[in-house]
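> no letters, just coordinates:
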C-alpha cells in the first residue's frame, strides 16, 4: 500500500514557496518503484533523450509546481558504500533534476552529529510536515501530518543542516 499521488498532489500544489523532502532509508519497497527497480537490476537504464519513458505523473507534477516558482528540494542521507537500491535511485535522479527538483546526497558518516527526525518527511512552506512511516523492510505504512510550530521548526532546521552539508546530485558518485 502507498499514499496515492492524487492525495499527495494536493499537498504539493498547495505549496507557495517550498516543498522539501528528507529521505533517510537505504531501501524502499514502495509499489510504484518495485517493477522499475527489478528492471534496473536486469540492466535497464533510463534513456536521457526519451522523456516520455520517465516516471509520470510525478515528474509532470514537479514541473507544474516548479513552474509556478515553488522550490522543490530533496536530500538523501545514504550509507557508503551505497545499497543497490540507492545506486538505482541515483541512476534515475537525473529525471528529478530535469523536472526541476534540486537533489543532494549526504553520506551517513557526515550526518552523525546532526539531530534528525526518525522518519522521512515532506515539508511544505515550512508550515506543514508530512512524515512517511515505513516498516523495517521499506514498505510504506502510513503518513502522519503536523503543523505544530515546534515540530515544523525542528524539521526545517534538520533539513537545512543536511542541505548545507550534502553534495549536489551532479557531483555525487556511487
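That came through fine. Computed from a predicted structure; not experimentally measured.
> from now on I want contacts and neighbour counts done on CA atoms only, so please keep to that.
Will do.
> if I look at the residue of the chain most remote from its centre, how far off is residue 159?
Here the chain reaches farthest from its C-alpha mean at residue 42, the gap being 23.8 Å by Cα atoms, centre = their mean. As judged by Cα to Cα, to the nearest Å, residue 42 and residue 159 stand 34 Å apart.
> likewise residue 103?
In this structure, residue 103 lies at 12 Å from residue 159, with Cα to Cα as the measure.
> now do residue 149
For residue 149, the distance to residue 159 (Cα to Cα) stands at 15 Å.
> second structure for comparison follows:
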C-alpha cells in the first residue's frame, strides 16, 4: 500500500479540511480506548448511559461533527456487529443518540449479512472519497501504541474502502430501526 502523509495530521484537522463527506466503518465488537472506559464500566455496573453531551470526551467530538455537518459535510457511520451483541455494542448503541443529534447518520449491519463483502482488515475513515485513515488496534481493542493510525490516498485502497462502505451502508439498518 502506498502511504502518504496528509497535510494535516490530527483527525480534527483532517475533518476540518473535508469538503463533502466523511464516512466511518467500524467492525469490532468491542473497543478498550481509555477515554470511554469509565462510562462503559458505569454502563456495565448499572445499565445506564449518560447522554449528557457535555460529559467527558463528547464536547470535543460533537463539536467537530456539528462544525463539519454545518458546512455541508455528510457524515455517515456504519457498524458491523456480531449478534447477539456484546455489552460494548449495547452501550455504544445506547449512546449513539448523541452522534445522531450532532448530525451523523448511523447504521448497523449484523455480521451474518456481511459474509460476502470484501472488507478492509480494520476500521477506517474515508474523507471526501480521496483519503483513508485506517485505525490500528491491539488485540484488546486499544489504539496500537506504535502505529495507531495509517493514512493513504492510494486510488486502489480508496476504491476498496469506498466500495466496502457503500455495500455495508446499503445493507445496514438505520439506527432508529435497529434493536440490540
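Ah, there it is. All values derive from a computational prediction rather than experimental measurement.
> what does residue 42 of the first structure align to in the second structure?
Residue 42 of the first structure is assigned residue 45 in the second structure as its aligned equivalent, the criterion being TM-score structural alignment.
> helix/strand/coil for the most centrally placed residue in the second structure?
The structure's the second structure has its C-alpha centroid closest to residue 24; by Cα atoms, centre = their mean the separation is 4.3 Å. The local conformation at residue 24 of the second structure, judged by DSSP: H, G, I helix; E, B strand; the rest coil, is strand.
> so where do the strands sit in the first structure?
Assigned by DSSP state E, the first structure shows strands spanning 18-23, 71-78, 102-107, 120-124, 128-134, 140-146, 167-168.
> save those as CSV, and put in distance to residue 29 of the first structure too.
Shown next, in CSV, are the strands of the first structure (distance: least, Cα to Cα, whole Å):
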stretch, distance to residue 29 of the first structure
strand 18-23, 14
strand 71-78, 16
strand 102-107, 20
strand 120-124, 14
strand 128-134, 9
strand 140-146, 7
strand 167-168, 25
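> out of these, flag the one nearest residue 7 of the first structure.
Comparing the strands of the first structure by their distance to residue 7 of the first structure (Cα to Cα), the top pick is strand 140-146, with 11.2 Å.
> distance from the closest one to the middle of the chain?
Put simply, strand 140-146 of the first structure sits 15 Å off its chain's centre (Cα atoms, centre = their mean, to the nearest Å).
> could you check the angle that strand makes with strand 120-124?
Our comparison of strand 140-146 of the first structure with strand 120-124, counting by axes from the mean of the first three to the mean of the last three Cα atoms, to 10 degrees, yields an angle of 40 degrees.
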